[in-house]
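Visitor: coordinates for the following, if possible.
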Amino acid sequence: MEKTPGGPAGAPAAPGGPPPEAIRAVPVRHYGRWVGAAVVLALLGLLVWAFANAEISWEVVGDHLTYDTILEGAGKTLWITLLSMVIGVVLGLTLAVMRLSRNPVLAGTAWGYIWFFRGTPVLVQLFLWYNLALVFDTLDVGFYRDEMNDVMTPFLAALLGLGLNEAAYMAEIARAGILSVDEGQTEAAHALGMSGAKTMRRIVLPQAMRVIVPPTGNEFINMLKTSSLVYVINYTELFRAQDIISSRNLAVMELLMVATAWYLVLTTVFSIGQYYLERYYARGSQRALPPTPWQRVRAQLTSVRAGGRVPAVGEVRKERSR
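Guide: Here you go, the predicted model:
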């Protein structure tokens, strides 16, 4: 161990002697990380170079990013996704409660719904709804009667196909979240005289949200991409919009690039929202929330300005608290 006039490094100095030297932490060098980063950057560079020199008219891509038909298709994609997700969340929570019910009829009905909609592809379900007029000529519910062809529009078929399918998956997500709450919470609420519905609404569900929110965000982002399937039933969302344009100008690859860019924008925006929503519901379950990407960048910049010095624990906590 390195000796100092006051004794070993970091040891208290003798009375009247010189102060001990501060311990200097030397960061460990990880050469494998630099090699891995160099390989990844080289591969990315090759990929960018290949697309830059491919037979793609990037001017056409830029011109069509804000094309009216594309913007309208992106808006319809977002709209059908939001409405389908609302149906999926509301119906999914209802099915989860039914599945956990002691009533065999409610539990069996919920199980049968989940079994059917999870066991068949969403594409098949879209076609079933869209072609419902082949087996039912008219829709007659007593106070309303109309031809099924007029009722089952591409929008309604897309909404039912996506929303009802999503409800089956949301039911299992919600059920897992409800079961993650300790049974003692429910027993304590019942001991205080709370009814089952009030216990579920005020005690169980708020705690289950920590488990429900992350996969729900993933389901929403997945729904944004799954909505491209509704082009097969003639609903003009983003994918069908680019297909219509590319069939006219034959710029197939360019319009696919436009659709890809818009899907990436939409999913990125909602991924950021999901991240901060998860942090909100994680409060109280963790002593210290993990730093956000922006806080990590600021910490790295601070480390660079400090000459590569490893930040002290107090500095990291101070940076996270900003």
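Visitor: going by C-alpha atoms from here, please, whenever you check contacts or count neighbours.
Guide: Fine.
Visitor: any idea where the strands of the chain begin and end?
Guide: When assigned using DSSP state E, the strands of the chain occupy the ranges 3-4, 7-8, 138-140, 145-147.
Visitor: okay if I get these as CSV plus distance to Gly284?
Guide: Putting the strands of the chain into CSV (distance: least, Cα to Cα, whole Å) gives the following:
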stretch, distance to Gly284
strand 3-4, 46
strand 7-8, 43
strand 138-140, 51
strand 145-147, 53
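Visitor: let me have these in a markdown table, adding mean neighbour count and distance to Leu83 as columns.
Guide: A markdown table is the format used below for the strands of the chain (neighbours: other Cα atoms under 10 Å; distance: least, Cα to Cα, whole Å):
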| stretch | mean neighbour count | distance to Leu83 |
| --- | --- | --- |
| strand 3-4 | 14 | 71 |
| strand 7-8 | 16 | 69 |
| strand 138-140 | 15 | 23 |
| strand 145-147 | 12 | 24 |
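Visitor: those strands: which one's closest to Thr260?
Guide: Across the strands of the chain, Thr260 has its closest neighbour in strand 145-147 (37.7 Å, Cα to Cα).
Visitor: what about that closest one, distance to the chain center?
Guide: Taking Cα atoms, centre = their mean, to the nearest Å, the mean C-alpha location of strand 145-147 is offset from the chain mean by 39 Å.
Visitor: just the buried positions in the longest helix anywhere in the chain, please.
Guide: Counting residues, the longest helix found in the chain (DSSP state H) is helix 68-99. By neighbour count, and taking 16 or more other Cα atoms under 10 Å as the criterion, the buried residues in helix 68-99 are 69-74, 76-78, 80-82, 84-89, 91-99.
Visitor: now swap in stretch 229-247 and tell me
Guide: Within stretch 229-247, judged by 16+ other Cα under 10 Å, the buried ones are 229-231, 233, 235-246.
Visitor: same question, stretch 56-63
Guide: Judged by neighbour count (16+ other Cα under 10 Å), stretch 56-63 contains these buried residues: Val61.
Visitor: what's it in contact with?
Guide: With contacts defined as Cα atoms under 8 Å, 6 or more residues apart in numbering, stretch 56-63 is touched by 251, 253-255, 257-258.
Visitor: just how off-centre is it within its chain?
Guide: The answer for stretch 56-63 is 30 Å, by Cα atoms, centre = their mean.
Visitor: cool, stretch 61-69 as well?
Guide: Averaging C-alpha coordinates over stretch 61-69 and over its chain gives two centres that are 27 Å apart (Cα atoms, centre = their mean).
Visitor: how far does it stretch from start to finish?
Guide: 14 Å (Cα to Cα, to the nearest Å).
Visitor: next one: Asn249 from Gln242, what distance?
Guide: Remark: distance between Asn249 and Gln242 (Cα to Cα) = 11 Å.
Visitor: go on, Ile87?
Guide: Here Ile87 is placed at a distance of 27 Å from Gln242 (Cα to Cα).
Visitor: one more, so I can put them side by side:
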Amino acid sequence: MPAQPHALDSPVPLAPDPPGEGDDPVALRIVPVRRTGQWAAAAAVLVLLALALSSVVRNDAFQWEVVGAYLTTDSVLRGLGLTLWLTALVMVLGFALGTLLAVLRLSGNHVLKVVSWGYVWLFRSTPILVQLLFWFNIGALYPQILGVSTVNLLGPVTVAVIGLTLHEAAYAAEVVRGGILSVERGQLEAAQSLGLGPWRRFHRIVLPQAMRSIVPPAGNMLIGTLKGTSIVSIIAVQDLLHSVQLVYHRTYQVIPLLLVATLWYVAVTSLLSIGQHYVERHYARGTAGTR
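Guide: Next up is the predicted model:
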């Protein structure tokens, strides 16, 4: 009986030979994609930016010599210092109260959850200007609290701190709550099964991972608070904006003084943005997309 051919003995199709010297070079040439439209758009944008910058620098109406003269005056620097102090204090107090509200919102007690939700709903539904004016006129509703006159107790700066803090706490509560909810429930259950206490679970597991979701919106809130403090000038708090307003009400140089405030806001905001980048990178270590 003749032997059956083995599978290995069957002919196997060979791979095609690589192109040799006799092949058509035109058929093998790789043609790069032309991005003429993108380059034209980029050139047009650069030209427009150059024209806009040139018009700002060369326009005498901006009065850049006046801007340089008032940029580092004592009154402007004092207003800047108050703005920075107010921003830092409001952020610390706002996030402290916001964290408490977030914990209450995530608790199993329905009364605490409703109270926390009601606070966030009320202060997010009311414009910050209305809140500041309300606190500024609180003496009309409660002339005395615990025997202390509210007229003398709540000055403009105190009203600004109270109003901005209560307003920021409502937003901070949602930021913190979203960060805590971003942590997988299974990790908490695993930590609890290992016998870790509530504080160690929060400090070692929840907080480091939640910060990845908290830092970006918190940084935006910080920058927003810095710029939002300018609204306290309506109640005569001598922040940066109010300081330049006092000057241009006297000199009638409105545009250059507003540019002074704008340059300081841009400078501080840029520094805060750089700091936010490094904080985000710190908490994003070990994750995809870390730069």
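Visitor: got a TM-score for the two of them?
Guide: The TM-score (TM-score structural alignment, normalised by the length of structure 2) is 0.86; 269 aligned residues with a Cα RMSD of 2.2 Å.
Visitor: keep only those of the buried residues of stretch 229-247 of structure 1 that are in helices.
Guide: Per DSSP H, the buried residues of stretch 229-247 of structure 1 map to helices at 238-246.
Visitor: residue in structure 2 paired with Phe155 of structure 1?
Guide: Matched by TM-score structural alignment, Phe155 of structure 1 corresponds to Val157 in structure 2.
Visitor: likewise Glu254 of structure 1?
Guide: Applying TM-score structural alignment, one finds that Glu254 of structure 1 aligns to Pro256 in structure 2.
Visitor: please tell me how far the closest residue to its match other than its chain neighbours sits from Thr262 of structure 2.
Guide: In space, Pro256 of structure 2 comes closest to Val67 once its chain neighbours are excluded; the distance is 5.2 Å by Cα to Cα, 6 or more residues apart in numbering. When Cα to Cα is applied, the distance between Val67 of structure 2 and Thr262 of structure 2 equals 10 Å.
Visitor: ok, Ala69 of structure 2 next?
Guide: With the distance defined as Cα to Cα, Ala69 of structure 2 ends up 15 Å from Thr262 of structure 2.
Visitor: and if you look at Arg58 of structure 2?
Guide: Using Cα to Cα, we find Arg58 of structure 2 at a distance of 18 Å from Thr262 of structure 2.
Visitor: about what we covered before: who wins for proximity to Lys318 of structure 1 among the strands of structure 1?
Guide: Taking Cα to Cα as the criterion, Lys318 of structure 1 comes closest to strand 7-8 out of the strands of structure 1, the separation being 30.7 Å.
Visitor: residues contacting Ala171 of structure 1?
Guide: Applying Cα under 8 Å, 6+ apart as the definition, the contact partners of Ala171 of structure 1 turn out to be 89, 91-96, 114.
Visitor: counterpart of it over in structure 2?
Guide: So, by TM-score structural alignment, Ala171 of structure 1 is matched to Ala173.
Visitor: chain neighbours aside, what residue packs nearest to its match?
Guide: Gly98 (3.9 Å).
Visitor: what's that neighbour aligned with over in structure 1?
Guide: Aligned against structure 1 by TM-score structural alignment, Gly98 of structure 2 finds its counterpart in Gly92.
Visitor: not counting its neighbours along the chain, what's nearest the corresponding residue of structure 2 for Pro214 of structure 1?
Guide: Alignment note (TM-score structural alignment): Pro214 of structure 1 maps to Pro216 of structure 2. Sequence neighbours aside, Glu280 is the residue nearest to Pro216 of structure 2 in space, at 7.0 Å (criterion: Cα to Cα, 6+ apart).
Visitor: returning to what we had before: for the match of Phe155 of structure 1, which non-adjacent residue is spatially closest?
Guide: Val237 (6.0 Å).
Visitor: residue contacts, the counterpart of that neighbour in structure 1?
Guide: Across the two structures, Val237 of structure 2 finds its equivalent in Tyr235 of structure 1, going by TM-score structural alignment. Listed by Cα under 8 Å, 6+ apart, the contact partners of Tyr235 of structure 1 are 154-155, 158.
Visitor: how about a cut-off of 10 Å?
Guide: Tyr235 of structure 1 is in contact with 73, 76-77, 153-158, 227-229, 241, counting by Cα atoms under 10 Å, 6 or more residues apart in numbering.
Visitor: count the neighbours of the spatially closest residue to Gly155 of structure 2 that is not a sequence neighbour for me.
Guide: The spatial neighbour of Gly155 of structure 2 that comes closest, neighbours along the chain excluded (Cα to Cα, 6+ apart), is Phe136 at 8.0 Å. Applying the criterion other Cα atoms under 10 Å, we find 22 residues in the vicinity of Phe136 of structure 2.
Visitor: looks like Phe136 of structure 2 contacts Val151 (just checking).
Guide: Yes: checked against Cα atoms under 10 Å, the pair Phe136 of structure 2 and Val151 is within contact range at 9.0 Å.
Visitor: and the match of Glu254 of structure 1, what does it touch?
Guide: Shown in contact with Pro256 of structure 2 (Cα under 10 Å, 6+ apart): 61-71, 244, 248, 262.
Visitor: so how far is Trp117 of structure 2 from it?
Guide: For Pro256 of structure 2, the distance to Trp117 of structure 2 equals 45 Å [Cα to Cα].
Visitor: OK, contacts around the residue most central in space within structure 2?
Guide: Compute the mean C-alpha point of structure 2, and by Cα atoms, centre = their mean the closest residue is Asn220, 1.0 Å away. Listed by Cα under 10 Å, 6+ apart, the contact partners of Asn220 of structure 2 are 226, 272-273, 276.
Visitor: okay, Val206 of structure 2 and Glu184 of structure 2: tell me how far apart.
Guide: Plainly put, Val206 of structure 2 is 9 Å away from Glu184 of structure 2 if you go by Cα to Cα.
Visitor: which one of the two is surrounded by more residues?
Guide: Under the criterion of other Cα under 10 Å, the comparison of Val206 of structure 2 against Glu184 puts Val206 first, with 21 against 12.
Visitor: for the contacts of Asn220 of structure 2, pick the one with the most neighbours.
Guide: With neighbours defined as other Cα under 10 Å, the most crowded of the contacts of Asn220 of structure 2 is Leu226; it has 22 neighbours.
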